[in-house]
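Chemist: Mind folding the following:
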Amino acid sequence: MLSLTACNLCPRLCGIDRRAARGCCGAGERARVALVSLHKWEEPCLIGADGKGAGTVFFSHCNLRCCYCQNHEISHGGKGETVTDERLAEIFLEQQERGAATLDLVTPTHYAVQILHALAIAKAMGFSLPVVYNTSGYERTETLEALAGHVAIYLPDLKYGDEKSARAYSRAADYFKVASRAICRMVEQVGAVAFSADGQLLRGVLVRHLVLPGHRHESMKLLDWLYHTFGDAVQIALMNQYTPLYKAGAHKEINRRLTTFEYESVVRHAQDLGITRCYVQEGRTADAKFVPVFDGRGVRKNK
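Modeler: The predicted structure is shown next:
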């Protein structure tokens, strides 16, 4: 059973009573939200055939400590506004009213209890959007079990295959062990990807991987694992948008942008493996201008 009184929502298992203190992720008893928006730059299968966008809800705080996090002001700094479960349910309904194609819950892990309660309230009031669980991949299978039947689409990152990278850049040496097990459970729970006639993802798992500078061989190993484990049962998104933000300068090997050669070599590896379900990025996407402005938009009622 998920608990906020002896917090067990994520693999950190800090055991904090979040009614009185904050967990190692920084979160307390109530959910904290930094931005509610219609996001048109998610993968094409998530934004709707009309292009209105995914209904993103950006949650504050995070259970990872990625040194290059582009959303560090909310994930590490905690910027955002505290909301009740009832207000969170209203936010979900408001995204539906705006015409969002999906409800895209961004960094939701540490608020799984509040989200489940809010979804129950919203569904009783007519909420029906497909729920996207947009996560770092650092998940407990027990938390995923509690989400069964509530999440249609899992959108996990698969960041690292090597313990050294995971420890240095996200302070989670066990990342691949945890994330690989979690992704397997996600696929078991929602099944192979299924698309509508107009190309929208109805259910399944879409795995994102951000290629890091100097780590293209690690990326290739992750693609090997994904393809040999799932074949075309999952959709993959290979991202070239790495930008050395926040504290990336403390690690000289990643304190630069990704080269075209590095990214294209990973894309070629995916093609050579026979992967057919894979989004790739074209053009210059590594720029701070693509980072959302976390101004609290949509969090307060009638704002």
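Chemist: hey, let's count contacts and neighbours off CA atoms from now on
Modeler: Will do.
Chemist: any idea where the helices of the stretch 101-250 of the chain begin and end?
Modeler: 112-124, 141-147, 163-170, 175-190, 216-230 (DSSP state H, counting those that start in this stretch).
Chemist: Show me what the third one is packed against.
Modeler: With contacts taken as 3 or more Cα pairs under 8 Å, 6 or more residues apart in numbering; DSSP states H and E, helix 163-170 sits against helix 175-190.
Chemist: Second input sequence below; structure requested for side-by-side comparison:
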Amino acid sequence: MPIGSPDSDSTACSKEVEEGYTVIKTLGKGRFTEVKEVQQKGTRKHFAWKQVQLDKDPRCDLQIQLLRRVKHNNILRIYDVYWAAGVMDIMLELCSGTMADCIGSQRDTSGTSGYRTPSRTEVAKTLSQLLMAVNFLHENQVAHRNIKPCNVLLSSKRTWKLANFDLACDFDPGHHMSERVGSLPYRAPEIDQRKYTEKCDVYSTGVLFIAFVRGKEYVRSSLEDIKGSKGTEAAEELLNEKTWTSKLGYGALSLAKQMISLEEARCGSEEALRNPWLMQNLGSRPGLCCVVS
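Modeler: Predicted coordinates:
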């Protein structure tokens, strides 16, 4: 349907979007944003059109600057940005689903067999792609600070893409960050203490790793949970060594625990990428796309 037509359910947009694109369908809505699939009229290429209300999202300009700077195969690509009165229209790479969708599809809705853990190679390739995106950001002194399943997208070529840089920021390796951001249970514990480094992204990726393997979110009840000295029954069950070993072999659980350790003991993204279990189970060089059934 044409943008701006009575049936399009679209707010005011830029002239470039109004004249150059056709709305296919709505993909999602947030507090201050709306995302739709659109087709460019000339090229007939499909994009994700994200419209942001500028007065309600002060971080929008920073997000655009960061996305234009950090170009990587495992980071969502930005194509064009247009402005209109009170809104910013962003044309992004179109993806087919999220990590949350993937995890949900692996669950047995009948409740008879629980969760189908992906194969070792699939888990390793997925984790490798996320860690490569995180490592690239950290090498460029950018922290994402909001890694969670709904912010990890699957492209049409079956490649995982880190998206939604609303809370991302530049960081100084010699100084701590202090802004309290992110969503539980993916927010690193040190963020609540308002003194943290870019390793907060490794913690978030570790919690996502556990969710991808076990189908449930790891929730710590205190700082002590991730020291291994105590923890909730649910958290302990998710980190059951026998279950992890039977599904993924030796070493996978050790990597997960390193990623969700307290900050001073936590591995960095580069160290995680060199983990023996991860390298042994990739089946090929890092970076090849994950095939999700």
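Chemist: so what number do they get for TM-score?
Modeler: Remark: TM-score between the superposed chains equals 0.28 [TM-score structural alignment, normalised by the length of the second structure]; 136 aligned residues with a Cα RMSD of 6.0 Å.
Chemist: Dump the helices of the stretch 101-250 of the first structure into CSV; add distance to Val266 of the first structure and mean neighbour count as well.
Modeler: Below are those laid out as CSV (distance: least, Cα to Cα, whole Å; neighbours: other Cα atoms under 10 Å):
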stretch, distance to Val266 of the first structure, mean neighbour count
helix 112-124, 34, 18
helix 141-147, 29, 18
helix 163-170, 18, 17
helix 175-190, 19, 19
helix 216-230, 6, 18
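Chemist: Nearest to Arg32 of the first structure, out of those?
Modeler: Of all the helices of the stretch 101-250 of the first structure, helix 112-124 sits nearest to Arg32 of the first structure, with 10.2 Å by Cα to Cα.
Chemist: And that closest one, what does it pack against?
Modeler: Helix 112-124 of the first structure sits against helix 85-97, helix 141-147, with contacts defined as 3+ Cα pairs under 8 Å, 6+ apart.
Chemist: give me the element Lys161 of the second structure is part of.
Modeler: strand 160-162 (DSSP states H and E).
Chemist: other SSEs contacting the helix or strand following that strand?
Modeler: Downstream of strand 160-162 of the second structure, the first helix or strand assigned by DSSP H and E is strand 169-170. Secondary-structure packing of strand 169-170 of the second structure (3+ Cα pairs under 8 Å, 6+ apart): strand 142-143.
Chemist: Downstream of the strand it packs on, the next helix or strand is which one?
Modeler: strand 152-155.
Chemist: one step back: quick one, which of the helices of the stretch 101-250 of the first structure gets closest to Glu73 of the first structure.
Modeler: Closest among the helices of the stretch 101-250 of the first structure, once you apply Cα to Cα, is helix 163-170, at 15.7 Å.
Chemist: What are the buried residues along stretch 271-282 of the second structure?
Modeler: Within stretch 271-282 of the second structure, the residues that qualify as buried are 272-273, 277-279, 281-282, counting by 16 or more other Cα atoms under 10 Å.
Chemist: The residues you listed in helices, which ones?
Modeler: 272-273, 277-279, 281 (DSSP state H).
Chemist: Any chance of the residues you listed in CSV with distance to Val23 of the second structure as columns?
Modeler: Formatted as CSV, those follow (distance: Cα to Cα, whole Å):
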residue, distance to Val23 of the second structure
Ala272, 41
Leu273, 40
Trp277, 45
Leu278, 41
Met279, 42
Asn281, 42
